[in-house]
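# The following block contains a protein sequence and its predicted model.
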Amino acid sequence: MARVGAPASAHDGPSRLVALTAFGTNPGALLGHVHVPKNLPAGAPLVVVLHGCTQTAASYDHGSGWSRLADRAGFAVVFPEQTHANNPNRCFNWFASEDTAQAGGEAESIAQMTETMIARHGLDRGRVYVTGLSAGGAMTLAMLATRPDLFAGGAVIGGLAYGTATGVSQAFDRMRGHGDTSDAALVELVRSGARGHDGRWPTLAIWHGGADATVSVSNADTIARQWRGIHGVNATAVREERRGTAIHRIWSDAQGRDVVEDWTVPGMGHGTPIDPSRGERLGAAGPYMLDVGISSTAIIARSWGLIAAPDAAVAAKPAAIDRVAKIAIPVTPKPAGKPRTAAPAGIQATIEHALRAAGLMR
């Protein structure tokens, strides 16, 4: 593996990641980067981390702090990376059915990277997890849906439910919070993606900003409905608490296992919540890396058993959840060379306008 030493952007430091090579046929034409702590023992866990639009693997690692936490806690991390050739805004193509199926696209490339890391470093197949932001969050759900045998759990940040968009036009609608789908249909989308899976389903944590102007926070409810249905848990059987500024809701299955969690950060926009100056001191503020005084990286890792729980949890009756639905949608399709559903006339101008409004383009 070759060292990747160049900064991801002007405000990022040198990358802590190395390139992952020879990981399979790579039908989705993705790049792979990894961080493996020194002297990592056999049987360690693995976390797969998927960046958001306009980001790189290195910039998302710099902002979220996953590789630094891996050094402290003893687990490996793999960062699949989108390319400009696949998507001009570096979005994982969560709205393209050919990239979100078990075989033949980006989801298969991510699975190949994951399998390669398990085999190459002797990692624990029973402790493999996946997380991502925005388009990476939507692709996180694609991985959980299509490879429930591979992942024990996942965490989606500012993402969208699996299978609910099959093209750019539908992607815009879903990100706005339009085009609701029945609970039964949402569950069937996942079961169809899993191709007859009859084992245990991965657990899921959902994170969303209450003032997200890029992906409507109503999508968090849609994801929760989809995965409560998969786990067969009752929507009313919920526990609620406040953790710092965040509202935390938890649903458990009949065996008492927490299987679906929902974290809402009131007033937070579109991005990954971090806490670089307190607590675990992970990550760095930047575009879509939001210092709101709560480290989603640490909380997610703790829920997966990767780091120890604190001595006492802070819990209180939650205030009303302020959920705001607005838009700004970087979901450009892949250009020629890897076939995609054609975008409607004028869609590029609309996307560029949205990107400028969101501060993603000049």
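Perfect, I can see it now.

# Could you use CA atoms for every contact and neighbour count after this?
Noted.

# Skip the chain neighbours and tell me the closest residue to T116.
F23 (5.6 Å; C-alpha to C-alpha, 6 or more residues apart in numbering).

# Tell me which residues touch that neighbour, please.
Q112, M113, T116 (C-alpha atoms under 8 Å, 6 or more residues apart in numbering).

# Tell me where the stretch 201-350 of the chain has strands.
203-209, 238-243, 246-252, 258-265, 272-274, 289-291 (DSSP state E, counting those that start in this stretch).

# what residue is smack in the middle of the chain?
Compute the mean C-alpha point of the chain, and by C-alpha atoms, centre = their mean the closest residue is G132, 1.9 Å away.

# Helix or strand: which one has that one?
strand 128-133 (DSSP states H and E).

# repeat for A184
Assessed by DSSP H and E, A184 sits inside helix 183-194.

# In CSV: the strands of the stretch 201-350 of the chain, plus distance to N86 and mean neighbour count.
Shown next, in CSV, are the strands of the stretch 201-350 of the chain (distance: least, C-alpha to C-alpha, whole Å; neighbours: other C-alpha atoms under 10 Å):
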stretch, distance to N86, mean neighbour count
strand 203-209, 26, 27
strand 238-243, 38, 16
strand 246-252, 35, 21
strand 258-265, 31, 22
strand 272-274, 24, 28
strand 289-291, 24, 21
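
# what about versus this one:
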Amino acid sequence: MAKSLSPDWDAQLRQIRRAQFQPAKQIRTWLERLELAPPATHRQRHTAPSEAGPTELPGNWQSLNLGLTPLPGELVPQLSYRLYIPSGAKGALPVVVMLHGCQQTPEALAAGTRMNALAEREGFMVAYPQQPLRRSVHRCWQWFDLAAGQGGREAQALALLIDELATRPDVRIGEIYLAGLSAGAAMAALVALRYPDKVAAVGLHSGVVIGAADSPRAGLRAMHEGSAIEPALLLDAAGVTPGGPAMPAIVLHGMADEAVHPINGRLLTQQFLAYNGLGGSLGGQIESANDAPLGKDGEVREARFGRWNRDLVRLVEVGGLGHAWSGGDATVPYHSSIGPDASWLIWQFLRQHKRAA
């Protein structure tokens, strides 16, 4: 059985939840070092939430369960997930595995991102694993605790889900992708870099630098401050070994994010640059993308990094966007109409990359 959180840990997890509504601490030393313009001071606003379910679509919206071999003391573990298969699907299709954030469900993420509608148009499948309440009462993926029975177990379970999807005759083995929002983005980064042979590319929205936390308290600090440790050095702490198969990544972050400081978007970008052997510094390349403050809501700044005229790592910063999915359904919490359609940007990037079967 997964061990219960201590009262102190549970209180710290509640802090992580509340952090989505608290101002983020300004990290002046990092801002100066990375020349990051301070985020806008206004809060992201949402309209009243609607029922968090995907719009009725003609495809097949399934509820499935993946049985897991129990660890010592673990009782009948399983990972439940939703799977969207577009109508008229013929032959094998790509699949995007989407990881929700804290206080979210697969249905809410599907509705807010409109990813199923995009899958229907573009012809790919979408899988939405759900963090069980027995592991986290706030449904947070435990990216901040990589112990074998906690976040490390969750990363392993997600890797096993990818293996399960790869056995399906209607899935293209070399086109299995990962994407996530907030805690889901941090966990997606961990899974992609720990199991790079299973994932063709990854999309990270409002994620947190990995390897900087080993407890809920440290996770909260990383959310608000990033890390003063060189991002590339944190890969080892996250259990990541550079030099494996390349891992293409697109990183998106709102510059008015008061829950996960925008510095995290750049730190994650640096980690993927280091992993892919492109250097660990954004350097002059980000300056060439115009590092002036983003003045208007929805204004975008991009930086692209790669080799042989092919993007391997891409950073997208969105002015005026808070802790929310860019260009999503603003009636669903943690999604905003501000900014470009993140689902489309992520899919455009992912589909360019394939993993050798």
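Sure thing, it's come through. Everything quoted here is computed from the prediction, not taken from an experiment.

# And the TM-score between them?
Once superposed, the chains reach a TM-score of 0.73 (TM-score structural alignment, normalised by the length of the second structure), with 287 aligned residues with a C-alpha RMSD of 2.8 Å.

# coming back round to it: redo the strands of the stretch 201-350 of the first structure as TSV? Include distance to R68 of the first structure.
Below are the strands of the stretch 201-350 of the first structure laid out as TSV (distance: least, C-alpha to C-alpha, whole Å):
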stretch	distance to R68 of the first structure
strand 203-209	21
strand 238-243	23
strand 246-252	24
strand 258-265	23
strand 272-274	14
strand 289-291	16
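
# Which position in the first structure pairs with S63 of the second structure?
Counting by TM-score structural alignment, S63 of the second structure lines up with A19 in the first structure.

# so its match sits right up against V36, yeah?
No. Taking contacts as C-alpha atoms under 8 Å, A19 of the first structure lies outside contact range of V36: 11.3 Å.

# Between those two, which has more neighbouring residues?
Neighbours were counted for A19 of the first structure and for V36 using other C-alpha atoms under 10 Å; V36 has more, 20 against 16.

# residues contacting the more buried one?
V36 of the first structure sits in contact with A70, D71, F75, A76, V77, where contact means C-alpha under 8 Å, 6+ apart.

# 6 Å instead, please
V36 of the first structure makes contacts with A76, as judged by C-alpha atoms under 6 Å, 6 or more residues apart in numbering.

# Distance check, the residue mapped onto it from the second structure against R153 of the second structure.
By TM-score structural alignment, V36 of the first structure lines up with I85 in the second structure. Distance of I85 of the second structure to R153 of the second structure, computed by C-alpha to C-alpha, to the nearest Å: 27 Å.

# go on, V316 of the second structure?
Distance, V316 of the second structure to R153 of the second structure, by C-alpha to C-alpha: 30 Å.

# same deal with L99 of the second structure?
15 Å.

# Which of those two has more residues huddled nearby?
A count of neighbours by other C-alpha under 10 Å puts L99 above the other of L99 of the second structure and R153, at 29 against 17.

# ok, whatever residue of the first structure lines up with that one - contacts?
If you follow L99 of the second structure across to the first structure using TM-score structural alignment, you land on L50. Taking C-alpha under 6 Å, 6+ apart, we find L50 of the first structure in contact with G132, G136.

# between the longest helix belonging to the first structure and strand 128-133, how many degrees?
Secondary structure assigned by DSSP state H gives helix 106-121 as the longest helix of the first structure. Put simply, helix 106-121 of the first structure runs at 140 degrees to strand 128-133, going by axes from the mean of the first three to the mean of the last three C-alpha atoms, to 10 degrees.

# after superposition, how close is helix 106-121 of the first structure to the second structure?
Its aligned residues in the second structure lie a mean 1.6 Å from helix 106-121 of the first structure after superposition (mean C-alpha distance after the TM-score superposition for the first structure).

# got the buried residues for that helix?
106-118, 121 (16 or more other C-alpha atoms under 10 Å).

# elements contacting that helix?
Applying 3 or more C-alpha pairs under 6 Å, 6 or more residues apart in numbering; DSSP states H and E, we find helix 106-121 of the first structure packed against no helix or strand.

# So which residues make contact with that helix?
Residues contacting helix 106-121 of the first structure (C-alpha under 6 Å, 6+ apart): F23, G24, N26, P27, G28, D99, T100, Q102.

# Tell me how far that helix lies from the chain's centre.
17 Å (C-alpha atoms, centre = their mean, to the nearest Å).

# repeat for stretch 64-75 of the first structure
17 Å.

# That one maps to which residues in the second structure?
The aligned range for stretch 64-75 of the first structure is 113-124, by TM-score structural alignment.

# same question, stretch 153-172 of the first structure
Under the criterion TM-score structural alignment, stretch 153-172 of the first structure matches residues 201-220.

# Tell me the buried residues in that stretch?
201-217, 219-220.
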